[in-house]
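Asks: please work out how this folds:
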Amino acid sequence: MSKNKIFILLPDGIGLRNFAYSGFYNHASEQGLDVVFWNNTPFPIADLGFSEIPMKNAKINPWTDIYKNVKIQTEIKLNIKRTKDNVYNSYRFPFSYSTIKKTAKSLLVQSLSLFYFSDNGLLKIRKKMNKAERKTAYYQDCIETLKKEKPEFVFCTNQRPVLAIAPILAAQDLGIPTATFIFSWDNLPKATMVIETDYYFVWSDFMKKELLFYYPNIKETQVFVTGTPQFESHFDKSKILSKEVFFEQYDLDKNKKYICYSGDDVTTCPDDPKYLEDVAIAVRELNKKGDSLGIIFRRCPVDFSGRFDKVIDNYKDVIKAINPLWEKIKEEWNTILPTQEDIHLQMNTIEHTELVVNLGSSMIFDYASFKKPCVYLNYDVANKIDKNWSVSKIYNFVHFRSMPNKKTVIWLNNAKEIEDKIKLGLQESFETVENAKNWFEIINQHPPEDSSKRICKTIQTILAN
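Replies: Sure thing, here's the model as predicted:
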């Protein structure tokens, strides 16, 4: 019996980890799916032994990006109107006026978003965006590829990129069913849905409710809860190195216990270097009192800046930087690509550290997978780099409202209590870990190691019907 050919659309590098580096390809093959990666990333999928078709002439209509930004502004304003909640304003990116061209674009987006501020206006903007993309040579190339290859399903790994619009429209215009995966736990309140597909794959029942709330034009029968492959690797213990090998490989002190400081990008946390310094000072003090601790600093994979260098150098007695193994192809953040090696590095970093300290990231779920606690930074430093930034802005984001209770993490409410909270995390963290696991179950369908299987099974179900 011939297998059903499906295209896995990679409009950018975001989907590599979930669908190229996970067990997805093997599970798909086992379930009778012939997977072909429709690849718009610089990474050669064929090197992994997978079938791929590189995309050609992937260039959007100049108006598409303007319409996308109008759509985002309109959705955010409609969400505020619908909920009477101004938190959605915090999801706006500031307009740029640094050049004449950027000023003109910013003013145009603001004007159009005022003009189209209604549900009907939003529908018109979506139609304009699709009409613009159908005029591109890129769209025609997608049509030709699909006619030649004849896939039975097109699955997009990320709902955000404008470069996904043309191939999805081409598939729909040819009568090929389409789906997209919502790639991150915080995406839906941010108005990041750029493409419209026939089906939507989400992490959890919680995310399904979000999707139907923010996009009432989507029907419940179009949405499938599958979980995300993002955490699958944590349950493959064959990739775990022994402590001796890992410590030797990264020049760690075998007599120390390590905690992980997981960094953020500069936009999310401009004061991250100061927070790292505060934790390093506390660890130093604990060591003076008889502990033997160290910090493994894992920077945000898309942060290649030197902003942490001074702190790392000043506290090299306690901080060991182990950088993520991502490849920087271009300057844009979405062209910084994950590697399979980094998945293994992250797993082993979690395995060989006692807890993680960070500012509100999903690393809590990575550590929960290893039954280890998470410490959330929850105070503003004295001399903030950006006076308008605050941790309160981060924890006010909608996705944190899914946290079952405040004891899901260990909160660092000021620098003076870091010592005590680290000791707490090292000694008495059972309740915190259990609550984190409960939050993980709310956020992501369990068991998490079966997400790829569920996605493949769902695709088969759609094709059968």
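Asks: from now on I want contacts and neighbour counts done on CA atoms only, so please keep to that.
Replies: Noted.
Asks: which helix or strand contains Ser2?
Replies: For Ser2, there is no host helix or strand (DSSP states H and E).
Asks: which one is it nearest to, not counting chain neighbours?
Replies: Gly32 (8.0 Å; CA to CA, 6 or more residues apart in numbering).
Asks: one more sequence to fold, the one below, so I can look at both together:
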Amino acid sequence: MKRIGIVITDGVGYRNFVMSDFLVEISKKYDEVNIYSGIPAKCYNDSLIPENIKVFDLKQYKETKKVWFYRKLKEVAHMFLHRTSYGINSNLERGYPVSNSNRSLIIKLVYKITSFFHSEKIIQFYEKLQFNAFKNDKTYIEYKNILADHKPNQLFFTHQRPPYLAPFLAAAKELKIETSAFIFSWDNLASKGRMLGSFDGYLVWSKLMQKEMSVYYPYTDKNKIKVVGTPQFEPYVLDRYTITKQEFLEKFKLDSNKKIICYSCADAGIGKNDEIHIRAVLSYLKNRSDIQLLIRTSPAEDGKRFESLKNEFPEIVWNFPKWFLSREDHAEAWSQRLPSVEDVKDLKAILLYTDLNVNMLSTMSLDFMLFDKPVVNTVFGNNENGLYNDQKFLNYIHYKYVVSSKAVTIAKNEVELHQFIQEAIEQPSLRKQERKQLLDLEIGAPLPGTSERIVKALKELA
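Replies: The predicted structure follows:
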């Protein structure tokens, strides 16, 4: 019997691995497939789940003080080791406490220890201490019993970072179950902290990411790092998520005679300048009666922060992503927001039928480039002008590739924004070749057949 467990941690993982063709493809190749879910099993759309796949709720794990301390040692040591990466160093500096509360003093101790002891070998030792500290925990024991009962040959984590899944990984290791993880996003290696643990194998987007794995996780067997692309874009080539342009225009009450600019917002935490950017777009549109503005807010929030802007400018068309909160009693509430089929259709239609995208250095740049649409990135803030410093993200390694590719234009003020919007409207194909080259670098395989490649890679890892 070929059995595999799939660990889905959050709403984005649900979109990537449930709303793509992944479950259909994996159900063909394995006798039993169990989903171990960090979101309530009752929220899964039955029409998307093949018959031989079962969904099980994962009990929420709460760290003990000892586990938390060892995890912090591991994570901070990783950041010290790789602090030459601007993004990692930025997170390292931001994480140092300014207060002297009991917790802050412990974190300062962690920083002190790891500033001296942060080799890869030491990091592996911190992880061993962390995983050994699970042994008498009730949730860990429950996880171990579940896996012992289900007997999967493999356990595939669709996200490599959430620390609350570490005891599930530890239980799999204890039972000698083969483990693998998908690197969740294009910035997760060069800009984020340590993974939740060490896996036997990894699935990555591209050859670029494959090289990064060898840098940030040097103990990894290179033959166990498989390039598969990413399922987050696969719905764009699936007919079931396509609506006609007329349906799109009617749904959002858009004028068929006008071009459409889509401004896609960042998450509230890093999108503090969103309103400033939007007002700058609106100032350009004052003299352009032939262009309309559609704004899509982040699925991770409800969009309430834009209420005053919405009232002030009734001409703006808004798309608030139709993601619903599956539960409220969770330490990371944003992770419990689930996408609807309707929202995937809405997003694909926006990518298909709008003429230009403006965003603050987000993955949405890739989404729009997949449909060969020009992209302008807005970063108005720096350390001198009093705005939230979004220009710092230009120094993150993953976005340096974007900037150097010249596939997008970077607007650091309103004047530049107006100039680049004008360029994109008048010459939409100007950066066509650069967009293609960047997509080839960042997404290492064609969108059609992504799920089949993932399943094939998992079989090879076994």
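Asks: tell me how many other residues surround the residue nearest to Ser2 of structure 1.
Replies: By the other CA atoms under 10 Å criterion, the neighbourhood of Gly32 of structure 1 contains 16 residues.
Asks: once you drop chain neighbours, what's closest to Pro273 of structure 1?
Replies: Among residues not flanking Pro273 of structure 1 along the chain, Phe308 sits closest, at 5.3 Å (CA to CA, 6+ apart).
Asks: just tell me what that neighbour corresponds to in structure 2.
Replies: For Phe308 of structure 1, the aligned position in structure 2 is Phe306, judged by TM-score structural alignment.
Asks: so its match: helix, strand or coil?
Replies: The three-state label given to Phe306 of structure 2 by DSSP: H, G, I helix; E, B strand; the rest coil is helix.
Asks: I'd like the distance between Gly95 of structure 2 and Ile107 of structure 2.
Replies: Distance, Gly95 of structure 2 to Ile107 of structure 2, by CA to CA, to the nearest Å: 9 Å.
Asks: who's more crowded, those two?
Replies: Neighbour comparison, Gly95 of structure 2 and Ile107: the larger count goes to Ile107, with 20 against 14 (by other CA under 10 Å).
Asks: these two touch, right, that one and Val98?
Replies: No - judged on CA atoms under 8 Å, Ile107 of structure 2 makes no contact with Val98 at a distance of 10.5 Å.
Asks: need the residue in structure 2 that's farthest from the chain's center.
Replies: The outermost residue of structure 2, judged against the average C-alpha position, is Asn287 (36.8 Å), by CA atoms, centre = their mean.
Asks: in structure 1, what sits opposite that one in the alignment?
Replies: Under the alignment (TM-score structural alignment), Asn287 of structure 2 maps onto Glu285.
Asks: what's next to the helix or strand harbouring that match, contact-wise?
Replies: For Glu285 of structure 1, the host element (DSSP H and E) is helix 272-288. Residues outside helix 272-288 of structure 1 that contact it (CA atoms under 8 Å, 6 or more residues apart in numbering): 261, 263-264, 266, 292-295, 307-308, 311, 315, 318-319, 377, 381, 415, 418-419.
Asks: now that helix: buried residues?
Replies: Judged by neighbour count using 16 or more other CA atoms under 10 Å, the buried positions of helix 272-288 of structure 1 are 272-284, 286.
Asks: nearest to Ser362 of structure 1, of those residues?
Replies: Ser362 of structure 1 lies nearest to Asp272 out of the buried residues of helix 272-288 of structure 1, by CA to CA, at 16.4 Å.
Asks: aligned partner of that closest one in structure 2?
Replies: By TM-score structural alignment, Asp272 of structure 1 lines up with Asp274.
Asks: cool, Tyr258 of structure 1 as well?
Replies: Aligned partner of Tyr258 of structure 1 by TM-score structural alignment: Ile260.
Asks: does Leu430 of structure 2 belong to a helix, a strand or coil?
Replies: coil.
Asks: disregarding residues adjacent in the polypeptide, which is nearest to it?
Replies: Ala424 (7.8 Å).
Asks: nearest residue to the middle of structure 1?
Replies: Taking CA atoms, centre = their mean, structure 1 has its central residue at Ser184, 4.3 Å away.
Asks: SS state for that one?
Replies: coil.
Asks: ok, it to Phe7 of structure 1 distance?
Replies: 21 Å.
Asks: before we move on, the earlier item: and the buried residues of helix 272-288 of structure 1, which is closest to Asn444 of structure 1?
Replies: Once CA to CA is applied, the member of the buried residues of helix 272-288 of structure 1 that ends up nearest Asn444 of structure 1 is Asp272, at 27.6 Å.
Asks: how far away is the closest one from Val391 of structure 1?
Replies: Distance of Asp272 of structure 1 to Val391 of structure 1, computed by CA to CA: 11 Å.
Asks: ok, now Ile165 of structure 1?
Replies: 35 Å.
Asks: quick one, strands of the stretch 301-450 of structure 2?
Replies: Along the stretch 301-450 of structure 2, the segments classed as strands by DSSP state E, counting those that start in this stretch run 317-319, 323-325, 337-339, 356-359, 375-378, 409-411.
Asks: what's the closest of these to Asp239 of structure 2?
Replies: Nearest of those (CA to CA): strand 337-339, 17.9 Å.
Asks: the closest one against structure 1, how far on average?
Replies: Compared with structure 1 after fitting, strand 337-339 of structure 2 deviates on average by 2.9 Å (mean CA distance after the TM-score superposition for structure 1).
Asks: what lies in contact with that strand?
Replies: Contacts for strand 337-339 of structure 2 (CA under 8 Å, 6+ apart): 10-12, 14-15, 299-300, 321-326.
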